[in-house]
Structure formats: C-alpha cells, structure tokens
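Asker: structure for this input, please:
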Amino acid sequence: MVNQNKKNIEQKLAFSILGLAMLLVIIPTVLIIGFIIYKGIGAISIEFITAMPRRGMTQGGIFPAIVGTLYLVSGTLAVALPLGIGSAIYLTEYAKKGKVLKIVRLAILNLAGVPSVVYGLFGLGLFVLFLQFGQSIIAGALTLACLILPVIITASEEALKSVPQSYREASLALGATKWQTVRSVVLPHAMPGILTGAILGIGRAAGETAPILLTVVAFFLPRLPKSVLDQVMALPYHLYIISTQIPNMPEEIKYGTALVLLGIVSIFFIIATVIRIKFKISKKA
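Answerer: Predicted structure coming up:
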C-alpha cells in the first residue's frame, strides 16, 4: 500500500512537471503571436498585401516579398521532399546495416545542427559561383533545400521505422516485390510522420534569412520575377531590412510584415496538417 501511494505521488509529480514544461512553452508562444497580431493588424489591408513598395518601402505594399517567399518555399519543397523521402527509403529499406550506414546517419544528424549562414556560404560557392546560377530563385531554393534535407530525412526515417515489420512480411509473402511493398504498404502508413518532417522543414525554410541573403534576395525590387534565374524580395530579409536599415519606418509596417510572414507559414502548416489527417483517416479505413 505504501509503495502504491509512493508511485501515485511520483506519477502526479511527473505529470505536474511535464504540465509546467508545456505551459512554459505554450504561454510565451501565445504571447508572442498575440503581440504581433496586436501591433501588426492595423497595417493589414488589400493595398498592403497586393501593392508594390514605394518611397523607400515606407509606403505601398509588400506584394513582391510575398510572391518571392512563396516561390522560394515552393521551390524548396519541390526539391527537398522527393530527395529527402527517397534518401530515407533507401537508408531504411535498402541500405546494408553496418558502420557505413551509422556514419551516414550521424552525418545527417550533424548537418541538421549546422548554422544556416554556413549553408548560405555553401550555396554562394556552389550554386551562385560554381554553377553560375547567379543570385536567383533556383540558387536560393536549392540552398534552402540543402538546409532542410536533414530534417526531412530524419523525420521520414523515423516514420518508416514505425511501420510494423509484419506489414512488410505479409506483403512479400503475397508475392509483392520489395518496391511494391514500400510503395503500397510502407509509404501510406508512414506518410503522416513524413508530413510532420515536411511541416518542420517548411517552418525553417520560410523563416531563414542568412541563406537567401547570399543567394537570392534583393534589397529593393518593386517588380515580380520573370524566371527562376531572377532575384526576388523575400519576407524574412525584407523584415530585417525595414527593422534595422530604414530610419523612421512605421512600427505597424514592421509588425504587419511579420504578421503576413506568420500567416503564410501557418497556411503551409494547415495544408500539410490537413493532408496528414486525411492519410491517417484513410489508413484507419
């Protein structure tokens, strides 16, 4: 009886500590988002979202920066998702277990912790200078793809490993090939976890400044890009510029820009979450 009471007390204490940790994360996040909405909602208008910037970006809108951000995030996902998922499939389903595989996985984990400015210098050297893409959308998207690949690969690997081995064995026993098993059995069950990795990648790609600073963004470019070899404005760098480099910039424009960036990231999150929920529902059915 005494031992049971002790276990109950320890369990309640553990739950209390975990609940407190959750509150310490959630409350500051909610306060930050609420503060940005409060300070920036006054700047949000049709003109602010759809107009070109003018008079040194102190008037007009941020439409080129919005379009540039959407192009970069879309291009990044188009490159990083197939490569990341394909790499995870190979490492989980096809690669031989051994020291080499452990070294590769350790390298991927280490790459996830590399500072973003290092990726920016890598993109500058490889895509801008060596491959001669110049400062362009394609150079920026490829650099951001390199940045989020470790996150997507790691999340996809864990999702693939979570699929029970019995599913694979049953499929193979019915005469399916290895690839048919991966494509029709393993991937559908792992897709919710894979999309979680994609969500994390989206958040990082949309908010980075250092990699795009060296590979794609322009200080002031009041026009839309005509090809993937053009420079663009982007919301993270635009927010940095108007907050630090332009004197007498109205505060509501700064916070309004931050609010728009937050909204774009949220839209991508919602789309990915809806797709993930649909996969979960179809898996249960």
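Asker: use CA for all of it now, contacts and neighbours both
Answerer: Will do.
Asker: residues in contact with stretch 167-180: which ones?
Answerer: Outside stretch 167-180, the residues within contact range by CA atoms under 8 Å, 6 or more residues apart in numbering are Thr181, Val182, Val185, Val186.
Asker: oh, I was asking about stretch 268-285
Answerer: By CA under 8 Å, 6+ apart, stretch 268-285 touches Pro188, His189, Met191, Pro192, Leu195, Thr196, Ala198, Ile199, Ile202, Gly203.
Asker: please tell me how far the residue located most distally from the centre of the chain sits from Asn8.
Answerer: Relative to the centre of the chain, the most outlying C-alpha is that of Met1, 50.3 Å out, by CA atoms, centre = their mean. Per CA to CA, to the nearest Å, Met1 is found 11 Å from Asn8.
Asker: for comparison, sequence B:
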Amino acid sequence: MPSPVMAPQPLALNATRSRDARRRAMEWLVFMLLRGAILVVAAALAIIVGFLVKNGISAISWEFLTQPPKNYMTEGGVWPCIVGTLLLSLGAMAVALPLGVASAIYLHEYARPGTLMRIIRLGVNNLAGVPSVVFGLFGLGLFVTAMKLGVSLIAGWLTLGVLCLPVVIGTAEEALRNVPSTYREASLALGGTKWQTIWKVVLPCALPGILTGSILGVGRAAGETAAIMFTAAVFYTPKMPTSIFSDVMALPYHIYVLATAGTEIELTRPIQYGTALVLIALVLGMNLAAILLRAWLQKRHAH
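Answerer: Here you go, the predicted structure:
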C-alpha cells in the first residue's frame, strides 16, 4: 500500500527555526531594554554624585567634619548634624525593626487568610505611599503635642519608626516567605513548638533578608526632612544631645535651612553641597555596614 501523505519535514523544521529565531530576538530586545534601564539609573546616580563632588568637595575638611556651625552657619562645620542624623537613623530602626518583624511574623505565620488580612495588607501598602510630611504632621500632633514629648529625639525616633514600618514589614514578610516550609515541618516533627520553630529556625534563616529591609529603612530615615522638621530637628543648637528629650540638628534639615532660610544663601552654597556630600557618604557607610553584616550572616548560615 502507498504510505499516507505527510507534511514535508523541511517546512515543519523551518517553522520551528523561525519561532526560535523570533523568541531569541524578543529575548535579546527585552534584555537590552533592561540593561538600558540599569544604565540610565547608574548614569543618573553618577551625574548626581559627580555634581555634588564637584561643588562640595572644596568645603570638606577636618574642621568641617568636627566643628559646629559658626557665624550664622556661614562658617564652621556640621558635626552636630552628623551626630543628630546618626542618632535619628539608628533610633528609628530600633523602633521600626522589632515592630516590623513582629508584624511580619504575625501576618505570615499566624494570621489566617481572609478579609481582615486583605485590609491589613492594603493598609500597609497604602502607608508606604504616604508623603513624609504627613508623617511629620502626625508626629507633631501625637508625639510632640498630645504626648507632650516636645521637639526631641524620642519624638523623632517614633515618627521615623512609623515612617519606616511599611518597608520593614514588607521585606521581613518576604524573607519569612522565602524560608522553605520543610524547615518548619522538620522542626515541628522533632517536637518543637510553633514559637520555638519561628525563633530558632525561621528567623535565623530569614535574618539576612530582614536586614535588607533595615538597610532600606536606614537610608530613608537618614534622608528625611519633612518628618523631622516638626518633631526632632532644630534650626541651630550649639549643644550636643544629652538625653532622649534633647532636640538635635540633622544633615537633611541643615541642607534645607541653608538653601531656603539662611541669612547668606549664596555664601553658604559650598557648605550646602558639602553637607549633601557628607549625608550621602553617611548613608552609604551605614548601608555598607549593614550589607557586610548581612553577608556575614549569610555565610555563617550557609556553613
């Protein structure tokens, strides 16, 4: 009998090759777009940093880094601002990190899916998009006025802690989600309670990811102006903070004051750029320390 009529093999092979070629072309195009986006971001960052270095490097000196402002802030340095920014950033994370991790543990490990969970997640996501000036007014109304804490470190810590909470909750919950479920099952099978499993198994595995949230939170807290101008930062103070109820100077607010409300705005232009350069270096240093700690924890956990 004659064999049945079949489609010519070369046609099917050509069609397959054509599809593969289109797929490779699309993949190449997408990767080029992604690389282009990365290059645009990197170029923008390089331009900003280069502009600040060009205009602010002349102001950087040992006196600038270790002395307080002088002569109506047209001379001197930014040492009180550096100390105030460090205290505000670290205090904000001391408030946000425990609350954020505890909230993430509840949302991921204990809460049951349902309407309430969706409302909570929607609230957290919306909180992340609230402008920082709203947090500043919230801190002014609650911590400064209602709780009578005044313009102080503690009021700034609480305000910045609330501001950083959505970032910490989101990254901590994602870190908990990435811990394999087999770890939990093995711990429970060996007789551990749910809390023992979370404390001794899940959290150590998720800690590097949680530190990612703290890195983002520190960066945001250190660079905020609107949230602290109502609650913690002052125009000028010659004294270093002596308690949690002391007011402080801060680098971002100092830049704002010099650029908008100073007595000699043009005269202080190099100081403005120099202060911005110090702020970037400070944030970079804190982020680098957190990244090194995260890498050390990841290496320790791998072994």
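Asker: if we can go back for a sec, closest one of the contacts of stretch 167-180 of the first structure to Phe35 of the first structure?
Answerer: Val186 (43.0 Å; CA to CA).
Asker: contact partners for the residue nearest in space to the middle of the second structure?
Answerer: With distances taken as CA atoms, centre = their mean, Leu216 lies nearest the centre of the second structure, 1.6 Å away. Contact analysis of Leu216 of the second structure by CA under 8 Å, 6+ apart lists Val167.
Asker: number of nearby residues for the alignment partner in the first structure of Thr260 of the second structure?
Answerer: The equivalent of Thr260 of the second structure in the first structure is Thr244 (alignment by TM-score structural alignment). Neighbour count for Thr244 of the first structure, taken as other CA atoms under 10 Å: 9.
Asker: against Thr209 of the first structure, how distant is Thr244 of the first structure?
Answerer: Here the criterion is CA to CA. By it, Thr244 of the first structure lies 14 Å from Thr209 of the first structure.
Asker: before we move on, what about Ile264 of the first structure?
Answerer: For Ile264 of the first structure, the distance to Thr209 of the first structure - CA to CA - is 16 Å.
Asker: these two: which is more packed in?
Answerer: With neighbours defined as other CA under 10 Å, Ile264 of the first structure and Thr209 compare such that Thr209 has more, 21 against 17.
Asker: which residue in the second structure aligns with the more buried one?
Answerer: With TM-score structural alignment as the criterion, Thr209 of the first structure matches Thr225.
Asker: doesn't Val257 make contact with its match?
Answerer: No: counting by CA atoms under 8 Å, Thr225 of the second structure stays clear of Val257, with 10.3 Å between them.
Asker: ok, which stretches of the stretch 151-285 of the first structure are helices?
Answerer: 165-173, 178-181, 187-207, 210-215, 235-244, 251-284 (DSSP state H, counting those that start in this stretch).
Asker: repeat for the stretch 1-150 of the second structure
Answerer: 9-56, 62-66, 79-105, 115-128, 132-139.
Asker: wait, what's in contact with the equivalent of Ile108 of the first structure over in the second structure?
Answerer: Matched across to the second structure, Ile108 of the first structure falls on Val124, judged by TM-score structural alignment. Residues near Val124 of the second structure by CA under 8 Å, 6+ apart: Pro166.
Asker: skipping adjacent residues, who's closest to Gly209 of the second structure in space?
Answerer: For Gly209 of the second structure, ignoring the flanking residues on the chain, the nearest one in space by CA to CA, 6 or more residues apart in numbering is Ala175 at 4.9 Å.
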